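*Asks:* Predicted model and sequence below, questions to follow.
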Amino acid sequence: MAFQNETLKKQYWRDNLRIIGWLLAVWAFVSFGCGIIFAEALNAIHIGGYPLGFWFAQQGSILTFVVLIFVYAKLMDRLDRKYGVQETEDAK
């Protein structure tokens, strides 16, 4: 990855950190918010016989994290294309 000027490099990393920040915020909300803080309210709803708060604490945060990995990869592909630093087919 080679940037032609320092300004583009800083913009790229600022956009990258913004993406990471938003995705971490989503994961924190699901992990701590739904699994701990709002667990009692969510326990009124059941999925497969288990309270929703319990489900988020045990499975939901893990599944959310896996989905966020794919979302991050897609967003980074888009960001790389925007700044012209995408991987080429012959580089793989």
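*Replies:* Here it is on my side, so go on.

*Asks:* contacts, neighbours, all on C-alpha from now
*Replies:* Noted.

*Asks:* what's the burial count for residue 52?
*Replies:* Residues near residue 52, counting by other Cα atoms under 10 Å, number 23.

*Asks:* Sorry, slip of the keys, the one I care about is residue 31.
*Replies:* 21.

*Asks:* what sits against it?
*Replies:* By Cα atoms under 8 Å, 6 or more residues apart in numbering, the contact list for residue 31 reads 56, 57, 60, 61.

*Asks:* Including secondary structure, could those go into a markdown table?
*Replies:* Below are the contacts of residue 31 laid out as a markdown table (DSSP: H, G, I helix; E, B strand; the rest coil):
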| residue | secondary structure |
| --- | --- |
| 56 | helix |
| 57 | helix |
| 60 | helix |
| 61 | helix |
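
*Asks:* Put the buried members of these into a ChimeraX selection.
*Replies:* Restricted to buried positions by 16 or more other Cα atoms under 10 Å, the ChimeraX selection for these reads:
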select :56,57,60,61
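
*Asks:* can you give me the strands in the protein?
*Replies:* Under the criterion DSSP state E, strands of the chain are mapped to 46-47, 50-51.

*Asks:* Next up, a structure to set beside the first:
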Amino acid sequence: MKNNDKDKAQRYWKENLTYLTILLGVWFMASYGAGILFAEPLNAIRLGGFKLGFWFAHQGSIYVFVLLIFVYIRLMNKLDKKYGYDE
């Protein structure tokens, strides 16, 4: 492997890890933050008849996770094209 290819692969992996860190941080805040840490203040708001903190703890974090999967797919497709790893 050439030195240039190795540098390109390292930049690609670093950018991938940045995306993962940000997206997992968002998921953490949606699941643990909204469902546990901030549940009491969020319970003052109702969503579909349920308290918002309760909703995030049981369903909201799952919806956020599925949405983040699609965001990750889109980001990785762009990243693959940027570094020439697309098919």
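*Replies:* Right, received. Where do you want to start? As the structure is a computational prediction, the values presented were derived from the model and not from experiment.

*Asks:* ok so, going back, quick one, which of the strands of the first structure gets closest to residue 85 of the first structure.
*Replies:* strand 46-47 (43.5 Å; Cα to Cα).

*Asks:* just to revisit the earlier point, out of the strands of the first structure, which one sits most buried?
*Replies:* Mean neighbour count (mean count of other Cα atoms under 10 Å) peaks for strand 50-51 among the strands of the first structure, with a mean of 14.

*Asks:* Once aligned, what mean separation remains between it and the second structure?
*Replies:* For strand 50-51 of the first structure, the mean deviation from the second structure after alignment is 0.3 Å (mean Cα distance after the TM-score superposition for the first structure).

*Asks:* possible to save the strands of the first structure as TSV with distance to residue 69 of the first structure?
*Replies:* As requested, these are arranged in TSV below (distance: least, Cα to Cα, whole Å):
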stretch	distance to residue 69 of the first structure
strand 46-47	24
strand 50-51	26
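
*Asks:* Looking at the ones you listed, spot the one closest to residue 68 of the first structure.
*Replies:* Of the strands of the first structure, nearest to residue 68 of the first structure by Cα to Cα is strand 46-47, at 21.9 Å.

*Asks:* Distance to residue 77 of the first structure for the contacts of residue 31 of the first structure - can I get that in JSON lines?
*Replies:* Output for the contacts of residue 31 of the first structure, formatted as JSON lines (distance: Cα to Cα, whole Å):
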{"residue": "56", "distance to residue 77 of the first structure": "29"}
{"residue": "57", "distance to residue 77 of the first structure": "31"}
{"residue": "60", "distance to residue 77 of the first structure": "26"}
{"residue": "61", "distance to residue 77 of the first structure": "24"}
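
*Asks:* Just give me which of the contacts of residue 31 of the first structure are shared by the second structure.
*Replies:* Here is what carries over to the second structure from the contacts of residue 31 of the first structure, by both residues aligned by TM-score structural alignment, their matches' Cα atoms under 8 Å: 56, 57, 60, 61.
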